[in-house]
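1. Kindly return the folded structure for what I paste below:
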Amino acid sequence: MKHRYLPLTPKDQTEMMRTIGIDAMEQLFQDIPQEIRYQGNLPISEALDEISLLRHMRQLAGKNADFDQYSSFLGAGLYDHHIPVVINHIISRSEFYTAYTPYQPEISQGELQAIFEFQSFICELTGMAVANASMYDGATALAEAAALASGATKRKQIILSRTIHPEARQIVHSTARGLHLEVVEIEDLDGVTNLEQLATCVTNNCAAVLVQSPNFFGCIEDVKAIADIIHQHKGLCVVSTNPLSLGILERPGHLGADVVVGDAQPLGIAASLGGPTCGFFAVTEPYMRKMPGRIVGQTVDREGQRGFVLTLQAREQHIRREKATSNICSNQALLALSASVYLSTMGKQGLQDVARLNLQKAHYAAQRLTQHAAFSRPFLAPFFNEFVLKLPDRWDMSQLQKNLLESGYIGGYHLGRDYPELQNHMLIAVTERRTRTEIDQFAAVLGGMFP
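-> The predicted structure is shown next:
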């Protein structure tokens, strides 16, 4: 009864030890030196009964600063967007919730259709020809795009804008080391990629330019100008984007992008303490067969009825090792379904309305905050739903965040963690969930800390 959920009885244990030739469990650990073993008992409580354990776990969960108790102005890659209740209802159905890769199409039509719809939505949003069946997240999708560009152009240099999310840049650097790629970072100018520096750095050895728009500072990049620069040298333009922004911004595919990636988290996926999320990956037709991951295709059977199958997928990462297009195997079909349900629920007009609310509320917040003499916006480039706010130098940012939390607000992201020159700068995110009252009160509370 001590381990009532584990199918191992004392008799089972005795028989297993006899089979492998030991008399005591201690003998399993005899190869571990005594000096590195933990001596004594671990400093944890005795076993709790079910009621006490649930009470304890609720107490621990209650320490989290969640979006229901606090008004969040924190973004930087994960956002507090509205999630229609229908999403959790659909993705909780067992046929989706427990689904694995649909290798047998004849019994996986529902799952395959859901993935196909996701691909179709991504193509429509991005203006690209083909999308795959999702990626692990947006950051790894960007690294995979760099790998695709190198393989497609047979070049080894990647140009990376410093305005890309710092974590995504780190992943690109990590991937590049394994693929022996050279990564060159371009500085920013007024919150966007420095186009003059980019033009001087791009050569015929460059496989791709990687840029994010809206970028990490919330600013909108001149994607067309960047695409023109790299295309003059026959390289690829890779754009990472916030899919929600595409409700009102021009699609990257219409601006010259060859590869468009991003994270689908804004499309009905909960922040969930940092993940998991769902990446997307879309390309123009010439790079369709070089795309990582899976693609679901639509066809007809011998009776002329519509059906769905996995296509352009040889599972080559299992057999070609380092020569494979990609070694990524993760697929986020359940969260891709969340994004599909969100987009189908919102519809074309709904997506435009939500994107416009993000834009308008963020600009209203920027206006209210900069009315205070202590605050200013260092970057004047157009922005979507995030912007950088410059604070007075005399404040400790961690203490400021604690003070905001005590007042009921999750403050913005401290940019000094990743950009040493921006120690007293905060990245503020405003979504459709923030009300005018919340924005006004946040501005008043933050302004009150700088009399």
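2. alpha carbons only for contacts and neighbour counts from here, please
-> Will do.
3. Ala129 versus Thr101, what's the distance?
-> 23 Å (CA to CA, to the nearest Å).
4. of the two, who's got more company?
-> Neighbours per residue, other CA atoms under 10 Å: of Thr101 and Ala129, the larger number sits with Ala129, 19 against 15.
5. Tell me which residues touch the residue nearest to the more buried one when sequence neighbours are not counted, please.
-> Nearest in space to Ala129, with sequence neighbours left out and distances taken as CA to CA, 6 or more residues apart in numbering, is Thr284 at 5.1 Å. The contact partners of Thr284, by CA atoms under 8 Å, 6 or more residues apart in numbering, come to Met128, Ala129, Val130, Gly253, Asp258, Val259.
6. which of those tops the neighbour count?
-> Top of the contacts of Thr284 by neighbour count (other CA under 10 Å): Val259, with 29 neighbours.
7. One more, please, to line up against the first structure:
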Amino acid sequence: MRFVPHTEEERREMLRVIGVERMEDLFADVPEAYRFPPLNLPRPLTELEVRWELEALAEANIPTGQYACFLGAGAYRHFIPAVIDELLRRGEFYTAYTPYQPEVSQGTLQAMFEFQSMICALTGMEVANASHYDGSSALAEAVLMALRLTRGERPKVLLFPTIHPEYRAVVRTYVQHLDVRLEGERGWTLDQLRRPILLLEELEARLDAETAALVIPYPDFLGRVLPPSRLRETADRVHQAGALLIAVVNPIALALFEPPGSWGADIVVGEGQPLGIPLSFGGPYLGIMATRMAFVRQLPGRIVGETVDLEGRRGYVLTLSTREQHIRREKATSNITTNVGLMALAATIYLSVMGKHGLRQVASLCYHKAHYLAERIASLPGYEVWTEHPFFHEFVVRTPRPVAEINRILYEDYQILGGYDLGQADPVLSGHMLLCVTEMNTREEIDALVEALGEIGPAYGG
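-> All right, here's what the predicted structure looks like:
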């Protein structure tokens, strides 16, 4: 039932004031043929019928908790403590979407401040914003930020080829009408893609006076983690060339591996979905972005600071908000007008209840379970695990049959959601599967996958 706050008398009075007799007269400028077109809509349903329809649609989906799931590729199934939803859905948080009147939004501002502080601790950076749509838009904004910091005089950006393909696609969308060249992301052979250090060397060789930034993943889309000692060398070479180093991270992995701030990254971005946010069919998710204090005035989004009022009481304020909503459009660093504050709050609650020890335990479980699965699969005839470098919770397997066929058999015959078909991301990687393991995968599930893959080998007759 619609809620219409105005009485008929009030509506007549409003129409009289603006000089029309009927509500329909407001649409007089629309050509009559298009003014009130007939809509081919189905018959109206009762609430009960709508419920039946929605339940039928829901039953067509397989929740990740119902089947064993080994699919990652940028969206991950992690344990979400019950306290997150309990707090997230409280009315004072659920409705306080954005602090347009910051002085009366102390609770929202404090949550953002805590989020920023935790992201800084996690990434090893000096300042973080709160926040972005998702990891891909955060990377695109970081590229634009690097172009601004180099005063638009450096039109080249080097992208590591095994950054998430969707992230690279969003960056291309952002810069397609700018005088910017994206290099490094395409044209590599399978042998080159298997050797991340070689890829790094090739990109370093392209650093020159036209380079604004080098973007590297940590870990990459294939799960591999480049050694921090080697990345320090990369950072030195990038800075010697006058460019910036952008790191794309998985926040869970940072609980186990050295943070980018310690090996020289200038801007750190990533997807915050693993931090207590459900898969939700792809969103809403959370973009993480952090940088050095020297670059803070070019950081897009909101930055919340802590201060004291005239009576000495602690308070929170929007220290910087370089969005077009708040300042002149030509001075804005971004036209993105949302910060998915509710998702940032979910991540804040997750990080606070897990703590550094709990977060490290999650990362450790992901790491060791993934390596256990890789060792088991490596012993199967016809399969090859070619992720040789240290990896986090994803790795690549060359399969004896098409990946789509293996995934279909896993789903239909074994009730297992298999890995990502890498041929979808790059034809060079056809016949290779990206498998993901998190703390949610039991040993029984892992062993069942290994047994199923062994049965599905080249001679499978199912």
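8. Post the TM-score for the overlay when you can.
-> The TM-score (TM-score structural alignment, normalised by the length of the first structure) is 0.91; 439 aligned residues with a CA RMSD of 2.6 Å.
9. circling back: of the contacts of Thr284 of the first structure, which belong to strands?
-> Applying DSSP state E to the contacts of Thr284 of the first structure, the entries found in strands are Val130, Val259.
10. Still touching in the second structure? Go through the contacts of Thr284 of the first structure.
-> Shared with the second structure under both residues aligned by TM-score structural alignment, their matches' CA atoms under 8 Å, the contacts from the contacts of Thr284 of the first structure are Met128, Ala129, Val130, Asp258, Val259.
11. quick check, Tyr316 of the second structure in a helix?
-> No: read with DSSP: H, G, I helix; E, B strand; the rest coil, Tyr316 of the second structure is strand and lies in no helix.
12. Could you check how far the nearest residue to it once chain neighbours are set aside is from Gln101 of the second structure?
-> Nearest residue to Tyr316 of the second structure, sequence neighbours excluded (CA to CA, 6+ apart): Glu306, at 4.6 Å. Counting by CA to CA, the separation of Glu306 of the second structure from Gln101 of the second structure is 16 Å.
13. more neighbours, these two?
-> Glu306 (13 against 10).
14. The more buried one matches what in the first structure?
-> Mapped onto the first structure by TM-score structural alignment, Glu306 of the second structure lines up with Gln298.
15. Its match is in what secondary structure piece?
-> strand 295-300 (DSSP states H and E).
16. Other residues contacting that strand?
-> 112, 115-116, 119, 131-133, 306-313.
17. hmm, try it at 7 Å
-> In this structure, residues lying in contact with strand 295-300 of the first structure by CA atoms under 7 Å, 6 or more residues apart in numbering are 112, 115-116, 132-133, 306-313.
18. Alignment lookup: Ile216 of the second structure to the first structure.
-> Per TM-score structural alignment, Ile216 of the second structure is aligned with Val211.
19. isn't there a strand covering its match?
-> Yes: assigned with three-state DSSP, Val211 of the first structure falls within a strand.
20. if I read this right, it contacts Ile159, doesn't it?
-> No: in this structure Val211 of the first structure lies outside contact range of Ile159 using CA atoms under 7 Å: 8.7 Å.
21. and which of the contacts of strand 295-300 of the first structure is nearest to Thr203 of the first structure?
-> Proximity of these to Thr203 of the first structure (CA to CA) peaks at Asn132, which lies at 29.8 Å.
22. Which residues belonging to stretch 180-189 of the first structure are considered buried?
-> Judged by neighbour count using 16 or more other CA atoms under 10 Å, the buried positions of stretch 180-189 of the first structure are Leu181, Val183, Val184, Glu185, Ile186, Glu187, Asp188.
23. Which position in the second structure pairs with the first one?
-> Per TM-score structural alignment, the equivalent position to Leu181 of the first structure in the second structure is Val180.
24. Select the longest helix from the first structure.
-> helix 333-369 (DSSP state H).
25. average gap between the helix or strand following that helix and the second structure?
-> Proceeding C-terminally, helix 333-369 of the first structure gives way to strand 386-390 as the next helix or strand, assigned by DSSP H and E. When the second structure is overlaid, strand 386-390 of the first structure sits 0.5 Å from its aligned residues on average, using mean CA distance after the TM-score superposition for the first structure.
26. What is strand 386-390 of the first structure packed up against?
-> strand 425-429 (3 or more CA pairs under 7 Å, 6 or more residues apart in numbering; DSSP states H and E).
27. Please work out which residues of the second structure line up with the strand it packs on.
-> Taking TM-score structural alignment, strand 425-429 of the first structure hits residues 432-436 over in the second structure.
28. Comparing Val211 and Ile159 of the first structure, which residue is more hemmed in?
-> It is Val211, of Val211 of the first structure and Ile159, that has more neighbours when counted by other CA under 10 Å, with 29 against 23.
29. still on that earlier bit, in the second structure, what residue corresponds to the residue nearest to Ala129 of the first structure?
-> Matched to the second structure by TM-score structural alignment, Thr284 of the first structure sits across from Arg292.
30. cool, and Phe383 of the first structure?
-> Per TM-score structural alignment, Phe383 of the first structure is aligned with Phe391.
31. Around that match, how many other residues sit close by?
-> 21.
32. mind checking how far the closest residue to it other than its chain neighbours is from Tyr372 of the second structure?
-> Nearest non-adjacent residue to Phe391 of the second structure, counting by CA to CA, 6+ apart: Arg224, 4.1 Å away. Plainly put, Arg224 of the second structure is 16 Å away from Tyr372 of the second structure if you go by CA to CA.
33. Equivalent analysis for Met118 of the second structure, please.
-> Met118 of the second structure is 31 Å from Tyr372 of the second structure, by CA to CA.
34. And these two? Which one has more around it.
-> Of the pair Met118 of the second structure and Tyr372, Met118 is the one with more neighbours under other CA under 10 Å, namely 17 against 14.
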